[in-house]
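> Quick one: sequence plus predicted model below, questions after.
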Amino acid sequence: MKLALVHDFLVNFGGAEKVTLTLAEMFPDAPIYTLLYHHKLDRLFANKKIIVSPLQFWFKTFRIPVRFLLPWMAGAVENFNFSGYDLVISSNNSFAGGIITEPETIHISYCHSPTRYLWDAYHTYVDEQRLPGWAKTIIKKLLHNLRIWDKLSAGRPSIYLANSTHVKKRIHKYYRRDAQVVYPPVDTHKIIPKKSNAGYFLVLSRLSGYKRIDRAILACNALKLPLVIIGEGEARKNLERLAGPTIEFLGWQSDQSKLEYLRNARALLFPGEEDFGIVPVEAQAAGKPVIAYGVGGARESVMDGVTGLFFDEPTTESLTIAIRRFITMEKKFDWREISQHAQKFSREKFKQDIMTIVNQQLKIKN
């Protein structure tokens, strides 16, 4: 069987890239097609055959930011040639699902999310651009054209997989396609749960505005509780201005260091809306409760009152109330039960689910 993998662009390493890496482990001989590739990921993909688009020249030679190459990405992904392949698996939240395959080729699209800046976050994305009005007009036209392409190309995959029920609903809303839920792989086997803690609350996240880390900072300021924040991002300076004396920013940390901070945390704060969210699962694998905004993927990975607590309103006040509630019932949480719950999102479970679907599709084809 001739098989290929496709990923939007391998320039950073997050949850979507972990999915592609796991797929590459499952299918070690499969080449990985991607629009752009950054050499800093060599330590993870060094033994893989990476096939890039012509946009790589501009990205690598002139260090042009990814967003400035946006107008040419749809055309670039369509120019990848998958002639002769029996099966192609795309891992995508923007362009990889729009590849063109032969009629007899099975295309499984693992969708992390319909492209947010084209659909539900379109107005927010445009408003956040610090650009003059005429420039925003151009951006709106570009995104309008990409939205048409995205909807049309959504009919190309043979089958859709979604990383959560939350994303499954959005796939149906925007693409009018059904999807099967396969939760993304989490390395729960690498995390040793721990009963005790060092007394601090933890945020482990990219420091971006939509992550709403400001809610966690303001809540811990008000309650005078210690909060450790791990991660980097464009919002760091603004967040540091909000922080009181009990807030500590640690910036980038190694994977091993992040796991140790998770194991020693009192609880994880997860104040934004996510399509799934791997960090809450990692925290639970470590035996730690999660205090999360009760929408999106958190509703699927956290059991309210058992492995964590939800706050229902997207406000600092609602999170503050939830933290106070957690403190009053903290001793009721069982670290063993929390850790056991996380195992349903393990890497092995992901591999089993993917292989079952691959075999089903091949059986249908034959």
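Yep, it's here.

> switch to C-alpha atoms for all contacts and neighbour counts from now on
Will do.

> Are we agreed that Leu5 is in a strand?
Yes - the assignment for Leu5, made by DSSP: H, G, I helix; E, B strand; the rest coil, places it in a strand.

> Please verify my assumption that Leu5 contacts Asp86.
No - using Cα atoms under 8 Å, Leu5 makes no contact with Asp86, being 11.6 Å away.

> Take this one as well and set it beside the first:
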Amino acid sequence: MTRSDPVVAIAHDYLTQRGGAERVVLAMHRTFPAAKIYTTLYDPEGTYPEFREANIVTSALNRIPALRRDHRAALPFLAPASSALKVPADIVLASSSGWAHGFDTDGQMLVYCHSPARWLYLTDQYLGAGRQRGAKALALAALKPFLIRWDRRSAAMADKYVANSTIVQDRIRRVYGKTVDVVHPPHSVDIQGIREPIPGLEDFIVGGGHFLTVSRLLPYKNVDQAVEAFRGLDDKLLVIGAGPMAEKLRANMPDNVRLASHLSDAQMRWAYASAKAVIAPSYEDFGITPLEGGAWGKPTIALRAGGYLDTIVEGVTGQFIEEPTAALIRQAVESFRAEVWNADVIRKHTEQFSEERFRERLRQEVLGLVRA
């Protein structure tokens, strides 16, 4: 970019965890490396270390350590904090699943929408329908009417929306009444990078051949169902993730299941490279783990729903289960045959979701706003 180019800023809900949305923000920053990143909360220890190299501007909430450690506790304060966060730029590229589209700017805003807020429009799925949901669910119920008004007003002020998948495209149409394009997020797997064993799991993964689930540990991710599916099986399952359900999962894990959290990229490479297949039983707006596994030539057993419908070719790069239950996951694992899958074909399919393609689409979208 030259000095005559518009000033671009990046906005994101909160940088307190490691997940697909945060990977997307890193790809956005590699596309516009001079851009400042604006966010409500930033926990350098909780998210990817690459963010330390960026110029990050936070809201006033970031002064409270407890909220940096648990952004869900900030729910009553996030709407006003988002509205008060001023982003001085010509173009704001907002990576949003609930808050960044509400940041204040005099420039034009392009919203890359991971989903309209799940806690507002898919509340039971987000919290876990029929489960004990605690004080946070009560707080959400009280705040929901106000938050829906704030959310829809913020969405209406954006100059353009794009969706990360076809299901989110449809969700944006139903919630906001907007017809938008789809720009799939990229995987950012470097299969040439170094691999580093996960401490304490060298014997568990000796020789590889394990199944792998990579997920935030939230009710709608259905990781508990994947864990239960392996109870009594000879096959092994490695779960990589962090979240509110971690302690409960650890307390009920069978001997052939392990949980690891906060891994480095080198450790993630080791886990993927030696896996037999990925298991993805969650309701995902996009769901990047099949692509991360696919970069290594690994097939995926996935729920027939959400973003997986965009990324998995049934019988070629993976197979579907119809419901996220332990019984159906177990059935798929028991019938899994590694020789059915062509690793080269899977890798080739994954190339359609490269970071290079994603970055080029972002540049086109930004230039489109500049010329408008």
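The structure has been received and is ready for your questions. In this text the structure is predicted, and so the values were computed from the model without any measurement.

> Settle it for me: which of Leu5 and Asp86 of structure 1 has more neighbours?
Leu5 (23 against 18; other Cα atoms under 10 Å).

> any idea what the more buried one aligns with in structure 2?
In structure 2, Leu5 of structure 1 lines up with Ile10, judged by TM-score structural alignment.

> Report the contact partners of its match.
By Cα atoms under 8 Å, 6 or more residues apart in numbering, the contact set of Ile10 of structure 2 is Val25, Met28, His29, Ala35, Lys36, Ile37, Tyr38, Val92, Leu93, Ala94, Ser95.

> quick one: it from Lys348 of structure 2, how far?
Going from Ile10 of structure 2 to Lys348 of structure 2 by Cα to Cα, to the nearest Å gives 31 Å.

> Is Ala242 of structure 2 part of a helix or strand, or is it coil?
Following three-state DSSP, Ala242 of structure 2 is assigned to coil.

> which residue in structure 1 lines up with it?
Under the alignment (TM-score structural alignment), Ala242 of structure 2 pairs with Glu232 in structure 1.

> so its match makes contact with Arg206?
Yes - with contact defined as Cα under 8 Å, Glu232 of structure 1 counts as touching Arg206 (5.5 Å).

> buried set for stretch 312-332 of structure 1?
With burial defined by 16 or more other Cα atoms under 10 Å, the residues of stretch 312-332 of structure 1 counted as buried are Pro314, Thr315, Thr316, Ser318, Leu319, Thr320, Ala322, Ile323, Phe326.

> can you redo the residues you listed as TSV with distance to His166 of structure 1?
Formatted as TSV, those follow (distance: Cα to Cα, whole Å):
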residue	distance to His166 of structure 1
Pro314	17
Thr315	21
Thr316	23
Ser318	22
Leu319	22
Thr320	25
Ala322	23
Ile323	25
Phe326	26
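
> Of those, which is the nearest to Pro71 of structure 1?
Lowest distance from Pro71 of structure 1 to these (Cα to Cα) belongs to Pro314, with 33.7 Å.

> From the buried residues of stretch 312-332 of structure 1, which land in helices?
Under the assignment DSSP state H, the buried residues of stretch 312-332 of structure 1 contribute Thr316, Ser318, Leu319, Thr320, Ala322, Ile323, Phe326 to helices.

> ok, for the third one, nearest residue in space, not its chain neighbours?
Excluding the flanking residues, the one nearest Leu319 of structure 1 by Cα to Cα, 6 or more residues apart in numbering is Phe311, at 5.6 Å.

> Check the fourth one too.
Here the nearest residue to Thr320 of structure 1 in space, its sequence neighbours aside, is Ala219; by Cα to Cα, 6+ apart that works out to 5.0 Å.

> returning to what we had before: and the ones in helices among the buried residues of stretch 312-332 of structure 1, which is closest to Glu274 of structure 1?
Nearest to Glu274 of structure 1 out of those is Leu319 (Cα to Cα; 16.1 Å).
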